[in-house]
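> Based on what follows, work out the 3D shape:
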Amino acid sequence: MATDSTKQTSPMVLVDGSSYLYRAFHAIPPMHTSDGHPTNATRGVISMIRSLIKTYPDSPMVIIFDAKGKTFRDEIYSEYKAHRPPMPDDLRPQIEPIHRMVEAMGLPLVIIDGVEADDVIGTIAKQVGEAGREVVVSTGDKDMAQLVTDKVTLVNTMNNTVMDIQGVKDKFGIPPELIIDYLALMGDKVDNIPGVPGVGEKTALALLQGLGSIKEIYTRLDDIASLGFRGSKTMKQKMEDNKEMAELSYNLATIKCDVELPFNSLELKNNDANKDVLKEWFAKLEFKTWLTDLDKAPSVETASDTVGNVSQEQRDGQVKTPAASDLVANYETVLDKDAFNAWLEKIQTAELTAFDTETTSLNYMAAELVGVSFSVEVGIAAYVPFAHDYEGAPEQLDRAWVLEQLKPWLEDDSKAKVGQHLKYDANVLNNYDITLRGIAYDTMLESYVYNSVSSRHDMDTLAKKFLGHTCVSFEDLAGKGKKQKTFNEIDLEQAAFYAAEDADITLRLHQAIWPQVEKTPELVSIFKDIECPLIPVLAKMEQTGALIDPELLHLQSAEIGAKLQELEIKAHEQAGESFNLSSPKQLQVILFEKQGLPIIKKTPKGQPSTAEPILQELALEHELPRLIMEHRTLSKLKSTYTDKLPEMIQKTGRIHTSYHQAITATGRLSSTDPNLQNIPIRSAEGRRIRQAFIAPTGYKLIAADYSQVELRIMAHLSQDKGLLDAFTKDADVHKATAAEVFEVSLEEVTTEQRRRAKAINFGLIYGMSAFGLAKQLGISRPEAAKYIQRYFERYPGVQQYMENTREGAKEKGYVETIYGRRLYLPDIKASNAMMRQAAERTAINAPMQGSAADIIKRAMIKMHHWLADTDLDVKMILQVHDELIFEVAEKDLDAAKEKIVDIMQNSSQIDVPLLVEAGIGDNWDEAH
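Below you'll find the model as predicted:
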């Protein structure tokens, strides 16, 4: 049940009714009642509001519309919105019904004369946000991005996107506080805001990112020419000539946040719905489904507000859904053997069982089981607790006995199970000598395969997205921070509902998501042949862990610490004074004011940037930035690896990373605790960290790495004859490219030419421009452009593939890997040029990265099966990028190496050979 405190802490939702109105009208095809009354906008607006209510069940929701007539903006600029067409005839008669239905739903309807809905929303958001409460603004209007703060976020119900401060930066390239300046510089054709003539999106961004706000731009007009964008030389004059227009546009674009309101914003709340009035409107407008919903018995069952020990109702086996939920649920707490045996029979005979564990820790190696939950039918679930040990906890079944009864079912491949992130549950069960089998589905991976970029794939996010349901939060039960309880300390009456809900929602999510996946056979294959079979593979690797040498790491930490002190002394000598190398403010003063180094880029607030790419560029010609960059790199290595890795050794004497299948957009695995993917390989210090990953006595490490796999995939995808020939003949592809680009024979190719060709080969598949290539190779931009042109002349299939891929991505909204994994590109048609170009680069590279991910995953699955059957003493312990690392008994090295290479090279077939290079050593660096 939603308590008063819950309602007061949940966000206030402000709905831009006018934005909803027009978007719904234009998005939904014409609809009419039998007597000809238009209803498409009405249907769309009310549907979006109903959906929002499900998403924010405890939130006050305010619907704001524009008032009729002119506003203060018309007074300061008579041409404001002058180009807007009149309201469509079919839209006008839909406004009154919408207003009346909003009121009947019990939602505050706000219309203030003389101001637009934006200004009312801005004022309420400011007042409520400053009072400390979070605000969600539901709109599709880009102008509203200026309202975003740490308390105010935007949600777009048409595409289910949420925009916080970082979201604004990602979408527009600038923070919320510069959105008004952005709109003022560009102008707005829809609202007829004039802007500055000659300033478009790219120019506006260049000015704002380079100099700061409009106010700051006008104090630094002489600096515009140095920004280097097209037209920068003449932009100073344009800005001077149009200063009044810029200031007018700024005023027009500014959402007014001090509107006089006839109510206290903090007291806005929802009232009970008037079902009789709603019935009248639903009947009149022939919304039959909604009318049926109103006539149904209430679907919400309320739970007791009592807190404490298990209630008698719960002992009788019933725990009911809180009022906040719109899902009918009947949850049972299993406290005796008869009830447990009844559920054991249910799961033994069920076609599919949703299964979940509750534990004391997210660290799978340290986690202890507290209870398990099941669901075999939507709305019906059970929680079996056995380790809630707070004072006064009720008597529970014995954990050892429960696990003994469950072990045959858990280890039975024929008993199909579905879970949310079942790899974690498998790892925890392994601590109790149980091998989880029969993993048929995993809702986290179903969502990931369906669309890897549409949202996060945790249960709470998926429940809101696919079910319109808000799950009970763990923090609501356990608290936050240092005083947060572990699950065994949580009162069973509360814990039981939370645990049973996990199983129930998992089953519901599977029934919602899997039919969407099934519509595309390739996605079914990605799930059933790659992602789902990979769960036990990764679980086994995680359980095995890797051996490290803590003493070597301690020694490296000490050496890096001494080197950091040396670098700090040298930096202070170069600067002529002491300063904090980690302080951006002090760096700005030292580098740009006292050293007089060129300002390459500015922060949104107009300060010289000291970001890593800027320092890298300055380091090419200046010693102090080079020292600072070296200091930063070593400091990060020390804090992330040499200091931290020894602390991560667990009771097994090894470190145990966590591999994540549902994080990257491309299908690549990522890892945390520790993050193995980011250990640098090019620096001596990075290689020394790899030296600390060691083989135990009597064993060696084998590191097997796919060679140039993404280039080989490019050859396969592009079907370029030159590339296909080079790889088929096992030629040195970089040398072959050098011979083509530099127009020399293979024998005449120099080491430098091969290095440049390698940069071209890899650079182009990552969408590198002539500017980027020039920067990397230290050559002029025209020379780099000439190399790229010659490359495409020699490999025309590659250029054709890139063009086809871009066009296909724009048409479909996604690209695909060799095996059919879809990689969606939400920004491929973005109006923001930077975002659109980034999406186009991703479109080129993602099929190669994604295909490489699929290839190594397929190899890992086959390797896992071989390892289970072989008599050789081999363990697969790590996966990093295109590399697999094995721990192998010295007596089995030759046979193991041959088989490992064979499996990796032949697990997938493409139109050129896959080449695997394998090395042997006492440590990872030596084997690589």
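
> make it CA atoms for all contacts and neighbour counts henceforth
OK.

> ok, Asp181 to Lys875 distance?
Distance, Asp181 to Lys875, using C-alpha to C-alpha, to the nearest Å: 59 Å.

> Likewise for Thr672?
Distance from Thr672 to Lys875, by C-alpha to C-alpha: 20 Å.

> The two: who's more crowded?
Shown here are Thr672 and Lys875; by other C-alpha atoms under 10 Å, Lys875 has more neighbours (20 against 12).

> Could you tell me how far the more buried one is located from Val888?
For Lys875 relative to Val888 (C-alpha to C-alpha), the value is 7 Å.

> go on, Met48?
Met48 is 59 Å from Val888, by C-alpha to C-alpha.

> Which elements pack onto the top helix by length along the chain?
Counting residues, the longest helix found in the chain (DSSP state H) is helix 833-869. Judged by 3 or more C-alpha pairs under 8 Å, 6 or more residues apart in numbering; DSSP states H and E, helix 833-869 is in contact with helix 532-544, helix 709-718, helix 796-812, strand 814-816, strand 874-880, helix 893-906.

> Nearest approach to Ala323 belongs to which of these?
helix 532-544 (35.4 Å; C-alpha to C-alpha).

> If you compare the directions of the closest one and strand 874-880, what angle comes out?
Interaxial angle, helix 532-544 versus strand 874-880 (axes from the mean of the first three to the mean of the last three C-alpha atoms, to 10 degrees): 100 degrees.

> Could you identify the helix or strand that succeeds helix 532-544?
Scanning forward in sequence from helix 532-544 by DSSP states H and E, the next helix or strand is helix 550-575.

> downstream neighbour of that next one in the secondary structure list?
Trace forward from helix 550-575 with DSSP H and E and the next one is helix 584-588.

> In terms of secondary structure, what does that following helix contact?
Using 3+ C-alpha pairs under 8 Å, 6+ apart, helix 584-588 sits against no helix or strand.

> out of Met48 and Val888, which sits in the busier spot?
Val888 (24 against 17).

> for comparison, sequence B:
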Amino acid sequence: MKLLVLDGNSILNRAFYGVRLLTTKEGLFTNGIYGFLTILQKMNAETSPDAVAVAFDLRAPTFRHKEYAGYKANRKGMPEELAQQLPTLKELLVLLGYHLVECEGFEADDILGTLAHQCEKTGDECVLATGDRDSLQLVGPHVTVRLASTKMGQPQVTLYDEAKIKEDYGVTPREMIEIKAIQGDASDCIPGVAGIGPKGAGQLVQAYHNIDYIYAHLDELEIKDGMRKKLEAGKDSAFLSRHLGTIRTDAPIDTNLKNYVPVPGDRAGAARLMAKLEFFSLIEKMGLDVPEPEEVRQEQAVTVAEHTDPAELLNAARKAGRADFIAETEDGALRVLWNRDGVLHTVEDADTLRALFSDESVRKNTHNVKPLCSRLLKDGVRLAGPVFDTLLAAYLLNPSASGYEPARLAREYGAPEPAGELTEAQTAAALMPGLADRLAEKIAENSQTELLDRIEIPLAKVLADMENTGFAVDEDGIRGFGEKLEHRITELQRQVYESVGYEFNINSPKQLGDALFEKLGLPHGKKTKTGWSTGAETLEKLRYDHPAVEMVLDYRALAKLKSTYCDGLLKVIGPDGRIHSSFNQTETRTGRISSTEPNLQNIPVRTELGREMRRFFRARPGWVLVDADYSQIELRVLAHVANDENMIHAFLNDNDIHRSTAAQVFHMPEELVTPLMRSRAKAVNFGIVYGIGAFSLSKNIHVSVAEAKRYITDYLANFSGVDSYMERVVEQAKEDGYVQTLFGRRRYLPELKSSNHNLRAFGERVARNMPIQGTAADIIKIAMIRVRDRLEREQMKSKLILQVHDELIVEAPNEEADRAASLLTEEMQNAVSLSVPMIAEAKTGETWYEAKA
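Predicted coordinates for the structure are as follows:
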């Protein structure tokens, strides 16, 4: 039999700190439970156990506490947001059929030890899952340890058997106890021998194996006198530490392994509890059948039509004023799964679909409308009339969700679900009427109907048009530029080798660390198991310490430029010579648009070589690019929402806002402000928008923390409206649980309720900057819609082809260039009415580089 034993508290704790803080819409914290379940799933998948036990600590003191008052004396209680999750996790595990094990007077480690010992006696296989290395002492012929952690929300597991412990520590598993006896354990307040750390303890145990031998032969050991004196002084502490650190194998618990075979449990109850926790993807992965509490779960009978009369279906939609459907494209042909009163019809008739999508009177309820718009545009059809997109609605309701699949949304929002066996597309179509209505109600409750109808859905149509149009590129120019970069990269590589004195793999952090810190002897940080840190921040500090460092930084920059942008762009050029990037509306929490394949939002602009890439994005022959971006849009939004008189005055008088800020902060006339002062004021201006602190500002502008703090203090003293806003918006967010933009876009902030200072501080920074960044993102979206609509209204050939943050690019025929530039500027500047003017300036050029010059 194979037994899997989980250290419940340890894994829950690791999961809690490894997964970003999550809450349900009702405010229940869930990240620890979610992380625990993902680790449990991974353990089950990797080990296929016959039996599973989950060990938990009890609050009562253990024998260790009673024998040594200092044991774990420095341990703080669980953060409240973690403590809330423990009873729910236990309830869920029982519902899933697992057996929990607790034992008064003993710790979870001792439960692991006792069950591991039983397996050793019976010859059964035991797998211990924990986040605590203490359990490595239990490894044996029949026992392995899987150290579990969660990084970036994903479960990570490292397997330890006897060979792995010998490889990593140079000792046997039982000798791990002897190491702890000497080095102690600060996290548990186990004292060890004062003055001897992990390295010294490891060397002693590798040489002499245990403290009994060490103390029996202390005068004979080949060690330094200083080490001998420390051991003499710490003898009692060493033996006490070994006693405290030894995991017991005789805890009074049930050791009949058959009693830990999982039972059926209450799978329906588990699913209901997981639905309450909003773990909809896990419900599916775990094969649970009941996704919602019975009191809100509704089923509807759905049938698949054998015969469909498209004309009759269209007439019925016109009469009802709505059509509920899912659109698919297969082999270039558009197919619609159309739900009429619970009957699913497959419609491919082009005339019927053209009539439906062109009908102003029929409301189209669907999921992910952008691909449909894109497909229709290729046939010269524009989606007309009211549209409701369940994907975009769900995104507005919860911009932090991990997914927006229709089935998940139905469970989350209690929409009626179809009975019977259906395909994924049929299920989505079956869900559409109820899901659209339920989400529309929620959107209305949040006062987000206008945000959805006037911004997000119209924007989806604009983005579809932009994707279809694409951006022309100079393929030969990109290829030639890549070849030049390759020559320069090769030359830099040669120079690095020459500077260091030998050849090595510059792309290997370990080999690079050895070259810089071992061979050249440069200052370095702490060495880890994988070697010295060679990250960008580390190397930037050493840039001028040795010529090789700057060469490596240049090498990395050019290698990334070539691989990501030269090689990468060449792979995605379409047959028409244009790049058709995909724009995503539901990726960011602030409402910003992102792009992929390729990510045109990240075309590098900070270096001259990076900016050179823009030379290869060009207008088609006989056309030009018209490029306009907003001037200081986020600062203008800040001036408006904060209603700051000084900042508003500066913008109304068309002052240089950074110079004005410098004059205020440095208490001098604007004409005496130096370029350095203006630069620092600029950093403060933009830093305030992003909730910057004194430490980060000091690093950005290379001043002391005290000086940076003074800049921020003086800034807020002079811009009192901004200061008041920063305090007011955080307090409001704590009360509401979210912040929002001027247009009602929300971001929920469970971090504000955290007992952890760092998480709470993060939440406060987001509360201050999200309304600014999000409003700026909303404004650029409104501008995009206005520009596209105006171009069409005036029947111009010019097309909007790209948006990058606060920048819009229109491709225009030469004869429309001036008119397009004027139109672009007007629509951007009039996209919204604030207490300060919105300023945009358009320039033209045959390439993106020229249009930005």
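
> Need the TM-score between these chains.
For this chain pair, the superposition-based TM-score is 0.72 by TM-score structural alignment, normalised by the length of the second structure; 720 aligned residues with a C-alpha RMSD of 5.3 Å.

> so who does the equivalent of Gly698 of the first structure over in the second structure touch?
Counting by TM-score structural alignment, Gly698 of the first structure corresponds to Gly622 in the second structure. By C-alpha atoms under 8 Å, 6 or more residues apart in numbering, the residues touching Gly622 of the second structure are 813-814.

> what about Arg248 of the second structure, neighbour count?
Arg248 of the second structure has 18 neighbours, counted by other C-alpha under 10 Å.

> Tell me which residue of the second structure matches up with Ser780 of the first structure.
That one, Ser780 of the first structure, aligns with Ser704 by TM-score structural alignment.

> what sits against its match?
Ser698.

> and the angle from the helix or strand containing Val888 of the first structure to helix 532-544?
For Val888 of the first structure, the element it lies in under DSSP H and E is strand 883-889. Counting by the same axes, to 10 degrees, strand 883-889 of the first structure lies at 50 degrees to helix 532-544.

> Show me what Met834 of the first structure lines up with in the second structure.
Aligned partner of Met834 of the first structure by TM-score structural alignment: Asn758.

> what do you get for Ser578 of the first structure?
Match for Ser578 of the first structure (TM-score structural alignment): Glu503.

> which one of the helices and strands packed on helix 833-869 of the first structure lies closest to Lys236 of the first structure?
helix 796-812 (36.1 Å).

> The second structure: matching residues for that closest one?
Using TM-score structural alignment, helix 796-812 of the first structure pairs with 720-736 in the second structure.

> Average offset of the matching stretch relative to the first structure?
When the first structure is overlaid, stretch 720-736 of the second structure sits 2.8 Å from its aligned residues on average, using mean C-alpha distance after the TM-score superposition for the first structure.

> ok so, going back, and the angle for the longest helix of the first structure with helix 532-544?
Using the same axes, to 10 degrees: helix 833-869 of the first structure against helix 532-544 is 70 degrees.

> what's stretch 682-690 of the second structure aligned against in the first structure?
Under the criterion TM-score structural alignment, stretch 682-690 of the second structure matches residues 758-766.

> Give me the distance from that stretch to the chain's centre.
From the chain centre to the centre of stretch 758-766 of the first structure is a distance of 27 Å (C-alpha atoms, centre = their mean, to the nearest Å).

> how about Leu337 of the second structure, what's its match in the first structure?
Looking across to the first structure (by TM-score structural alignment), Leu337 of the second structure lines up with Ser373.

> What helix or strand is that match located in?
Using DSSP H and E, Ser373 of the first structure sits within strand 369-377.

> ok, residues contacting that strand?
For strand 369-377 of the first structure, using C-alpha under 8 Å, 6+ apart, the contacting residues are 346-347, 350, 352-360, 381-388, 428, 487-488, 499-500, 502-504, 507.

> Among those, name the buried ones.
Buried residues within these, defined by neighbour count using 16 or more other C-alpha atoms under 10 Å: 347, 352-360, 381-388, 428, 487-488, 499-500, 502-504, 507.

> Sort out for me which of those are in helices.
Going by DSSP H, the helices hold 347, 428, 499-500, 502-504, 507 from those.

> Can you give the contact residues for the match of helix 796-812 of the first structure?
By C-alpha under 8 Å, 6+ apart, stretch 720-736 of the second structure touches 638-639, 641-645, 716-717, 739, 749, 752-753, 764, 767-768.

> Show me which positions of that stretch end up buried.
720-723, 725-726, 729-730, 733-734.

> Run the chain-centre distance for it.
Distance, stretch centre to chain centre, for stretch 720-736 of the second structure: 26 Å (C-alpha atoms, centre = their mean).

> do the same with stretch 575-583 of the second structure
For stretch 575-583 of the second structure - counting by C-alpha atoms, centre = their mean - the centre lies 27 Å from the chain centre.

> Not counting sequence-adjacent ones, nearest residue to whichever residue in the second structure pairs up with Ala726 of the first structure?
Alignment note: Ala726 of the first structure maps to Ala650 in the second structure; criterion TM-score structural alignment. Excluding the flanking residues, the one nearest Ala650 of the second structure by C-alpha to C-alpha, 6 or more residues apart in numbering is Ile657, at 6.2 Å.

> where's the spatially most central residue of the first structure, which helix or strand?
Ranked by distance to the mean C-alpha position of the first structure (C-alpha atoms, centre = their mean), the top residue is Arg456 at 5.6 Å. Under DSSP H and E, no helix or strand contains Arg456 of the first structure.

> give the contact list for it.
Leu462.

> Kindly state which residue of the second structure is aligned to it.
Match for Arg456 of the first structure (TM-score structural alignment): Gly403.

> likewise Leu915 of the first structure?
Checking TM-score structural alignment: Leu915 of the first structure goes with Ile839.

> Please name the residues that touch its match.
630-631, 828-829.

> Try it again at 10 Å.
Applying C-alpha atoms under 10 Å, 6 or more residues apart in numbering, we find Ile839 of the second structure in contact with 628-633, 636, 651, 654, 825-826, 828-830.

> from these, which is closest to Arg788 of the second structure?
Of the contacts of Ile839 of the second structure, the one sitting nearest to Arg788 of the second structure (C-alpha to C-alpha) turns out to be Met828, at 11.3 Å.

> What's the match for the closest one in the first structure?
So, by TM-score structural alignment, Met828 of the second structure is matched to Met904.

> My guess is that match contacts Ile855. True?
Yes: here Met904 of the first structure reaches Ile855: they are 8.4 Å apart, a contact under C-alpha atoms under 10 Å.

> what touches both of the two?
706, 914.

> Return the distance of the aligned partner of Leu627 of the first structure in the second structure relative to Leu522 of the second structure.
By TM-score structural alignment, Leu627 of the first structure lines up with Met551 in the second structure. To Leu522 of the second structure, Met551 of the second structure is 15 Å away according to C-alpha to C-alpha.
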